[in-house]
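Undergrad: the following block contains a protein sequence and its predicted model.
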Amino acid sequence: MKHWLFLMPLFFFFSVHASTLLEINITNRQNSENITLSFFNKPAYVFFVLHNPDRIVLNVRDSIILNGLPRKFSSDGIVQFIRVRVGNAHNLHLVFQLANCGKIKVVMNHTGCRYNLIFTIIRNKQIDLNHLAHLHKFKKKLIVSSAISTLKHTYTADQTRKNTKRHATFSVNDIQNKIIVAIDAGHGGQDPGAVSKHGLKEKNITLIIARQLQVWLNSDPMFHGVMIRNGDHFISVAERSLIAYKKKANILISIHVDSAHNCRAYGASAWVLSNRRASRELVNRLRKKDGQLNAFRTKKNSLPEGSDTDRYVRQALLDLQFIYAQRVGYEIATKVLCQLRHVSALHKSKPAYASFGVLRSPYIPSLLIEIGFISNTRDERLLATYFYQKKISKSLYQGLHNYFLLHSP
């Protein structure tokens, strides 16, 4: 049985990235139900799943105000009700209330300018509602679409098919907690960092961009951004990674502005932990008997204090932690640079390795971003403008989003 809902616009709003929702088609099958949303132009959207009651929340950027909703459906289907509201900047918010919901499959196809976003909801006849309520109490399950785009991107057809195949099917149990991003605004207090010839200070620029990045992250249900410093005060390098650890961060991103004697040097770059610094930190932590590995030994109750086994296992575990942190930091830095190149020239096209103290933690993958050269006249002029600062912060967010969309922390 099919339900066709044709939606008449009250008025039209078009932009370069606008997409128009043409119709919603709901098709019932024996063991599943399809929700097909047809758009004119490719939509930029994000969706997530909530529970008690089960519902899909879909936000579409730059879509038009619609008529014909809310709409209620027969009780024998999975889709029970559709609600709609229009947020700021004509962002469309659709809520599909569900019953008897199991797994959710999501695909998008298109013919010309007509794009079909299809949710297939698998019916779960043997679901234990009490057990489901217990599992999802106080937890918000997130499913974020790879179609969301805050900058212009070009994807090949092969890349799109590869991403769709890998992430087409989601279970309501897949994503449990938000990804915590520790945002480190470089320098601060009595340490101004680099200062331009016109008096522009690195510590002020990095704090502005860090705050903007936190806003971008907290507007995305996938993330929770926490600030290492949120004012003009000094924090030592060692304390910064410790604060990130105490805040249970999954990733640390440190924002800085570069400077050089050569005034012609310009552009952004990304840095991750070097092997030399990792080796030095490994030795230091082994000497100090790293607290995290001591906790591991105590819980396992299998590694005798002071034994050779204890020492070798601690060294092996720390070595693996550093290798993992380096690898993840490099991969995220690569994604960030791919976004920064849309708004800024790159001083280095690939992440580089450095011995910066803020990158020292083996437990939190870390990266340091130099967003430009304050010693360069053009970069200095751009870094002083709110519009450019906002574009930089959005690029940092989009790089993080693109990485964690494909990788669990």
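TA: That came in fine, so what should we check first?
Undergrad: when you work out contacts or count neighbours from here on, use the C-alpha atoms and nothing else.
TA: Will do.
Undergrad: can you give me the helices for the stretch 101-250 of the chain?
TA: Per DSSP state H, counting those that start in this stretch, the stretch 101-250 of the chain carries helices over the ranges 129-135, 157-166, 202-218, 237-246.
Undergrad: just these: most buried one?
TA: helix 202-218 (a mean of 22; mean count of other C-alpha atoms under 10 Å).
Undergrad: tabulate the helices of the stretch 101-250 of the chain (CSV), appending distance to G193.
TA: Formatted as CSV, these follow (distance: least, C-alpha to C-alpha, whole Å):
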stretch, distance to G193
helix 129-135, 48
helix 157-166, 41
helix 202-218, 5
helix 237-246, 13
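Undergrad: so which of those helices gets nearest S395?
TA: Closest to S395 of the helices of the stretch 101-250 of the chain is helix 202-218 (C-alpha to C-alpha; 9.0 Å).
Undergrad: what packs against the closest one?
TA: Helix 202-218 makes packing contacts with strand 179-185, strand 223-227, strand 251-258, helix 386-404 when contacts are defined by 3 or more C-alpha pairs under 8 Å, 6 or more residues apart in numbering; DSSP states H and E.
Undergrad: mind doing that once more with 10 Å?
TA: Contacts defined by 3 or more C-alpha pairs under 10 Å, 6 or more residues apart in numbering; DSSP states H and E place helix 202-218 against strand 179-185, strand 223-227, strand 251-258, strand 366-373, helix 377-383, helix 386-404.
Undergrad: among the helices of the stretch 101-250 of the chain, which is nearest L406?
TA: When the helices of the stretch 101-250 of the chain are compared by C-alpha to C-alpha, helix 157-166 sits nearest L406, at 8.4 Å.
Undergrad: one more to weigh against that first structure:
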Amino acid sequence: MKHKSLFISFQSLLLLWLFSFSLNAANDIKGVRIWPSPDNTRVVFDLAEKPEYSYFFLKKPDRLVIDLKNTKANYSFDRVNIKSDLIKRIRYSKPEYKHSQRVVFDLKLPLQAGIFALAPVDNYGNRLVVDLSDSNESDSIKETKKDVSETDKRNIIIAIDAGHGGEDPGSIGPSGLYEKKVTYQISQKITDMLNKEVGLKAYMVRTGDYYIDVNKRSVIARKKKADLLLSIHADAFTSPQPSGGSVWMLSLKRANTEIGRWIEQKEQHSQLLGGAAEIIKDTINEKYLAKALLDMSMDHSIVTSYDLSKELVYQLKKVTKMHKKEPQTASLGVLKSPDIPSILIETGFISNPREERKLTQRDHQNKLARAITTAVKNYYRRNPPDGTLYASIYNKKDHVVERGESLSVIARRYSVSITQLKNENKLKNDRLFVGQTLKIPSS
């Protein structure tokens, strides 16, 4: 009985020692990465284990203090390259608790912080994410003033969204090429080409290598008063065989193709890589809008998206193979803004070795960008919004019939009915001939 008692005591001591050891087992900071953007800075701590943390702000001077429990001070912040307009430096300070570390952010101005832990996913381990933002909106996020010409006509504004970025690399090609790099390069080229056209003004939603939640991309486009949002991506699949580009618009139902379902899953996966999904503040107010108004706005967005998608497919197939010959539909967050026509363009399959190589070539990127630019110009020359400089230039009252055009095609282009067209031109039947001039009635 005595030996049994001693054995139980030994077991208790062993369990107590193991419990004490687990309490004192230290987490490790494996690395620190900083992603500055025009409106905020994201700092990511790569950790060996799930972090236990607390934080608070101090003033005079402005600081953010994070206490990491059970963590060693074995990482040197001197190696961190800080390229942020918000942070002076990151350093250690005397910890409040035993077996913990205090990390201090010396800030350049008073900031707000969103701090959260992320579980391992793909090539990423445990992470602690610190999102710092200025409570006073920066110039780049402030509402853009209308671009006004001498005739007081505004430009058509196009938001170009380079897919993925920062923590979220997007799809990764066989050679290790990141989708976020390709999309940014092509988006820059599209933006430059559009800005050379009188009456058009293009902005990039993402102006560097940083993460933006898919929902917030529409918010940024709205603050720029965008007439159109184009989201540029490079497709991927579970096998290397699929190839070719595709054009996607919003479906209010789930995607009905395997590729479409894969793209939807990829968007959800991107949110896991980039961080906790953000809630659009505007939705608090939007829910009070009349349902009829939202339905009308969504109808306009979908009609515009479809017509422009057809033109995009037509232009893209001149310069690259198309995986799908018609616009496709899927339920994707970046396309769901009810008031901004939005289109997602897959420029090719980065998972296909041959297309991965092509997507890195400057000449091929230029061809893709030129095709997309031409499609946008052609569409808005036919359908210029009222009050725009484009409308004053291209809103002609006459139309010269081209090869392959029918009354229904021309009527849809100018948003009039076939009956209106026939009455205006005193047509007795639907027959047209190339070179015929038609008068376009007021829509």
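TA: Alright, I've got the coordinates. This is a predicted model, so every value here is computed, not measured.
Undergrad: is G102 of structure 1 in contact with T169, as I believe?
TA: No: assessed by C-alpha atoms under 10 Å, G102 of structure 1 is found out of contact with T169, at 11.5 Å.
Undergrad: and these two? Which one has more around it.
TA: A count of neighbours by other C-alpha atoms under 10 Å puts G102 above the other of G102 of structure 1 and T169, at 20 against 15.
Undergrad: what residue of structure 2 takes the place of the more buried one?
TA: Mapped onto structure 2 by TM-score structural alignment, G102 of structure 1 lines up with nothing.
Undergrad: equivalent analysis for S254 of structure 1, please.
TA: Match for S254 of structure 1 (TM-score structural alignment): S231.
Undergrad: related to what we said a few turns ago, among the helices of the stretch 101-250 of structure 1, which is nearest R341 of structure 1?
TA: Going by C-alpha to C-alpha, the one of those nearest R341 of structure 1 is helix 202-218, 16.9 Å.
Undergrad: check contacts around the match of S254 of structure 1.
TA: 159-164, 183, 187, 204-205, 217, 247-248, 334-335, 342-346 (C-alpha atoms under 10 Å, 6 or more residues apart in numbering).
Undergrad: ok, 7 Å please
TA: Applying C-alpha atoms under 7 Å, 6 or more residues apart in numbering, we find S231 of structure 2 in contact with I160, D161, A162, G163, I343, L344, I345.
Undergrad: export the residues you listed to JSON lines and tack on neighbour count and distance to Y288 of structure 2?
TA: Converted to JSON lines, the contacts of S231 of structure 2 look like this (neighbours: other C-alpha atoms under 10 Å; distance: C-alpha to C-alpha, whole Å):
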{"residue": "I160", "neighbour count": "26", "distance to Y288 of structure 2": "29"}
{"residue": "D161", "neighbour count": "29", "distance to Y288 of structure 2": "28"}
{"residue": "A162", "neighbour count": "27", "distance to Y288 of structure 2": "32"}
{"residue": "G163", "neighbour count": "32", "distance to Y288 of structure 2": "31"}
{"residue": "I343", "neighbour count": "29", "distance to Y288 of structure 2": "26"}
{"residue": "L344", "neighbour count": "26", "distance to Y288 of structure 2": "28"}
{"residue": "I345", "neighbour count": "24", "distance to Y288 of structure 2": "32"}
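Undergrad: between those residues, which sits nearest K318 of structure 2?
TA: I345 (15.2 Å).
Undergrad: would you reformat the helices and strands packed on helix 202-218 of structure 1 as a markdown table and include distance to T111 of structure 1?
TA: Formatted as a markdown table, these follow (distance: least, C-alpha to C-alpha, whole Å):
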| stretch | distance to T111 of structure 1 |
| --- | --- |
| strand 179-185 | 35 |
| strand 223-227 | 33 |
| strand 251-258 | 39 |
| strand 366-373 | 40 |
| helix 377-383 | 41 |
| helix 386-404 | 26 |
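Undergrad: of all those, which one is nearest S38 of structure 1?
TA: Comparing those by C-alpha to C-alpha, helix 386-404 comes nearest, at 24.8 Å.
Undergrad: corresponding residues in structure 2 for the closest one?
TA: By TM-score structural alignment, helix 386-404 of structure 1 lines up with residues 362-380 in structure 2.
Undergrad: list of residues touching that stretch?
TA: Against stretch 362-380 of structure 2 from outside (C-alpha under 7 Å, 6+ apart): 186, 189-190, 193-194, 308, 311-312, 315-316, 319, 358-359.
Undergrad: circling back: I418 of structure 2 versus the match of S254 of structure 1, what's the distance?
TA: Taking C-alpha to C-alpha, to the nearest Å as the measure, S231 of structure 2 and I418 of structure 2 are separated by 34 Å.
Undergrad: L68 of structure 2 now?
TA: 70 Å.
Undergrad: looking at these two, which is more packed in?
TA: Comparing L68 of structure 2 with I418 by neighbour count (other C-alpha under 10 Å), the higher total belongs to L68, at 23 against 17.
Undergrad: so that one, which state does it fall into?
TA: Look at L68 of structure 2: counting by DSSP: H, G, I helix; E, B strand; the rest coil, its state is strand.
Undergrad: go on, E326 of structure 2?
TA: Reduced to three states by three-state DSSP, E326 of structure 2 is coil.
Undergrad: alignment lookup: it to structure 1.
TA: Under the alignment (TM-score structural alignment), E326 of structure 2 maps onto K350 of structure 1.
Undergrad: how about the nearest residue to that match, chain neighbours excluded?
TA: Among residues not flanking K350 of structure 1 along the chain, T334 sits closest, at 6.5 Å (C-alpha to C-alpha, 6 or more residues apart in numbering).
Undergrad: hmm, S349 and the one you found touching each other?
TA: No: applying C-alpha atoms under 7 Å, one finds T334 of structure 1 not in contact with S349, separated by 8.8 Å.
Undergrad: chain center to stretch 289-296 of structure 1, what's the gap?
TA: 30 Å (C-alpha atoms, centre = their mean, to the nearest Å).
Undergrad: wait, G245 of structure 2 sits on L344?
TA: No: using C-alpha under 7 Å, G245 of structure 2 is not in contact with L344; the gap is 10.8 Å.
Undergrad: which residues in structure 2 does stretch 364-371 of structure 1 match up with?
TA: Aligned using TM-score structural alignment, stretch 364-371 of structure 1 spans residues 340-347 in structure 2.
Undergrad: since that was my last question, I'll sign off now.
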